[in-house]
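**Q** I would like to see how this sequence folds:
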Amino acid sequence: MTREQDRRRPVGLGLRAWVTTKLVRRVLRFLAWSRLVRVTVIDRDAVPVRGPVLVASNHISMLDAVFLWGALRRRAMAVAMAELWTWPVVGVLVRGLGHIPVIRRDPDSGRAALEQAEWVLRHGGVLIIYPEGRCVRPGEVEPYKPGVAKLALRTGVPIVPVGTTGTNDVLPLGGADGRGRIDRTRPVTIRFGPPIDPAGFDSPEALLTHLRERIEELRG
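**A** Okay, here's the model as predicted:
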């Protein structure tokens, strides 16, 4: 990271991102209020109202990011698959909101993403990260990638664990009901847990193990 970049505020903390966040979240919350989607958010106040924080969740559907990002009260940036930047409409949104692209199985891209993520945290931002690194189908187990733990230990930023359930019923991997349709009648729950202080851990491995245990507890 260059000194010039370090002085600049991340795009996601700028005025345009603030306005976009407000507008999109109003739409998402209207959908929840009107019961067009059935979502329950529990203990969102676990996310500090100010200061840098990492938000880490399990990943079971392409809709996870929409529900989790929409559940937050603060602006947030996410580390997300680079393919989203090529999608119509979605690509415009992820750029404007300052999300961070990462090419899967590309070590150079991974390092660049972590550098940008640290930049966000150094400026007091909220960063969403999925430690599994990809959507995980029911019955599968994916090892957690060490990036979230390394970021927390390097910066001293707490991690708020999140258990997400139900999004894979609304939109399973490969498309709902095999025809690509979303089943909005299925309930979704986003449950936040108390922040984890990285100072209590002496290695990324120990922190990752604890984080996975907390997320699994929150999933029920």
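**Q** C-alpha only now, for contacts and for neighbours.
**A** Noted.
**Q** mind listing what the closest residue to Asp197 other than its chain neighbours touches?
**A** Leaving aside its chain neighbours, Asp197 sits nearest to Pro158 (4.9 Å; criterion: CA to CA, 6 or more residues apart in numbering). By CA atoms under 8 Å, 6 or more residues apart in numbering, Pro158 lies in contact with 52-54, 152, 195-198.
**Q** Quick one: residues contacting the most centrally placed residue in the chain.
**A** The chain has Ile128 as the residue nearest its centroid, 2.9 Å off, counting by CA atoms, centre = their mean. The contact partners of Ile128, taken as CA under 8 Å, 6+ apart, are 54-57, 69, 76-79.
**Q** Which of the residues you listed fall within helices?
**A** Trp69 (DSSP state H).
**Q** What segments of the chain are strands?
**A** Counting by DSSP state E, the chain has strands at residues 38-42, 53-57, 77-81, 100-102, 126-129, 159-165, 187-192.
**Q** Mind putting those strands into JSON lines with distance to Ile215?
**A** Below are the strands of the chain laid out as JSON lines (distance: least, CA to CA, whole Å):
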{"stretch": "strand 38-42", "distance to Ile215": "14"}
{"stretch": "strand 53-57", "distance to Ile215": "7"}
{"stretch": "strand 77-81", "distance to Ile215": "18"}
{"stretch": "strand 100-102", "distance to Ile215": "23"}
{"stretch": "strand 126-129", "distance to Ile215": "13"}
{"stretch": "strand 159-165", "distance to Ile215": "5"}
{"stretch": "strand 187-192", "distance to Ile215": "9"}
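**Q** Of these, which is nearest Gly180?
**A** strand 187-192 (18.1 Å; CA to CA).
**Q** Show me which parts of that closest one are buried, residue by residue.
**A** 188-192 (16 or more other CA atoms under 10 Å).
**Q** PyMOL command for the buried members of the contacts of Pro158?
**A** In PyMOL syntax, the buried subset of these is picked out as below (16+ other CA under 10 Å):
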select buried, resi 52+53+54+152+195+196+198
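**Q** To check against the first, give me the structure of this:
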Amino acid sequence: MYAVLHTVVPPVAKAIWRPTVTGLENIPRSGGVLIASNHLSFADSLVIPIVSPRKVHFLAKSDYFTGHGIKGRLQKAWFEGMGMLPVDRDDPKAALGSLDTALEVLGRGDAFGLYPEGTRSRDGRLYRGRTGVAHLALTAGVPVVPVGISGTDRLQPIDARFPKVVPISVAFGAPIQVAGRYDGVAPGKARRQITDEIMTAIQALSGQEEAGVYNDRAPDA
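**A** From the prediction side, this is the model:
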């Protein structure tokens, strides 16, 4: 399904929205890699796979995979075809399960996308990164490619039924290597330093104002 959708969806989407994409050469063409992006809209998890030269897996609500009837089957096929992986957000153990899923993806040499802010920004500012991204990078020994997205918050606002044609830009930064750099550093300190380095790179790519605090809004998309 992935091959079928990616033969059709990216060319059509690019023809309609004409996204400005830079830094594609920074994405390793093989091997496990984390794609760490700012988060402005649900559409981010579709835009990145559409413009990326390789398949990028993101997590999506399990509800999208459990619908009934023709609509449910089509929705499931769409999300699976776009590389999405289901996560049950109502499960108290979902966070741990998400980490396990990410490590499985990285372990087989694939790309895994995530948002260090945790949930999308409603005011356009860049919130402080949570250290799960660093934990994954250190555990899997993979590089992190920072990403700065802009325009997706206007692509399909919450009250809009259909996506709008608006300028979108996606900038992929130079890979941040972590393997071997933090040997002998306390784990907590290493995770914090790596996460801050990633968020600094994302801010440079997105140009967002830094909030300086965590985004504690409940995920809604």
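**Q** List the contacts of Arg73 of structure 1.
**A** Per CA under 8 Å, 6+ apart, neighbours of Arg73 of structure 1: Arg44.
**Q** In structure 2, what residue corresponds to it?
**A** Aligned counterpart of Arg73 of structure 1 in structure 2: Pro53 (TM-score structural alignment).
**Q** Determine which of the strands of structure 1 approaches Glu213 of structure 1 most closely.
**A** Across the strands of structure 1, closest to Glu213 of structure 1 is strand 159-165 (CA to CA), at 9.6 Å.
**Q** against structure 2, where does the closest one fall?
**A** Against structure 2, strand 159-165 of structure 1 falls on residues 144-150 (TM-score structural alignment).
**Q** again with stretch 53-62 of structure 1
**A** By TM-score structural alignment, stretch 53-62 of structure 1 lines up with residues 33-42 in structure 2.
**Q** re the thing from before, tabulate the contacts of Pro158 of structure 1 (CSV), appending distance to Arg105 of structure 1.
**A** Formatted as CSV, those follow (distance: CA to CA, whole Å):
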residue, distance to Arg105 of structure 1
Pro52, 27
Val53, 26
Leu54, 22
Ala152, 22
Pro195, 29
Ile196, 28
Asp197, 29
Pro198, 26
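**Q** Now the terminal residues of stretch 38-47 of structure 1, how far apart.
**A** Using CA to CA, to the nearest Å, one end of stretch 38-47 of structure 1 lies 22 Å from the other.
**Q** Okay, helices next: where are they in structure 1?
**A** Under DSSP H, structure 1 gives helices at 3-7, 15-33, 64-71, 90-96, 107-122, 147-155, 167-170, 204-219.
**Q** if we can go back for a sec, most neighbours among the contacts of Ile128 of structure 1, which one is it?
**A** For these, neighbours were counted by other CA atoms under 10 Å; the highest total belongs to Ser57, with 29 neighbours.
**Q** That one reaches Glu216, doesn't it?
**A** No. With contact taken as CA atoms under 8 Å, Ser57 of structure 1 and Glu216 are classed as non-touching, separated by 9.6 Å.
**Q** where do the contact lists of these two overlap?
**A** By CA under 8 Å, 6+ apart, the residues touching both Ser57 of structure 1 and Glu216 are Gly163.
**Q** ok, Arg192 of structure 2 - contacts?
**A** 131, 134.
**Q** quick revisit: the match of strand 159-165 of structure 1: how far from the chain's middle?
**A** In terms of CA atoms, centre = their mean, to the nearest Å, the centre of stretch 144-150 of structure 2 is set 8 Å apart from its chain centre.
**Q** one step back: can I get the contacts of Ile128 of structure 1 in a markdown table including distance to Asn168 of structure 1?
**A** Output for the contacts of Ile128 of structure 1, formatted as a markdown table (distance: CA to CA, whole Å):
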| residue | distance to Asn168 of structure 1 |
| --- | --- |
| Leu54 | 23 |
| Val55 | 20 |
| Ala56 | 17 |
| Ser57 | 14 |
| Trp69 | 16 |
| Ala76 | 23 |
| Met77 | 22 |
| Ala78 | 19 |
| Val79 | 20 |
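**Q** Please tell me how far Gly98 of structure 1 sits from Leu15 of structure 1.
**A** Distance from Gly98 of structure 1 to Leu15 of structure 1, by CA to CA: 11 Å.
**Q** So which of these two has more stuff around it?
**A** Gly98 (20 against 10).
**Q** Verify the stated contact: that one with Met77.
**A** Yes. Counting by CA under 8 Å, Gly98 of structure 1 touches Met77, with 6.0 Å between them.
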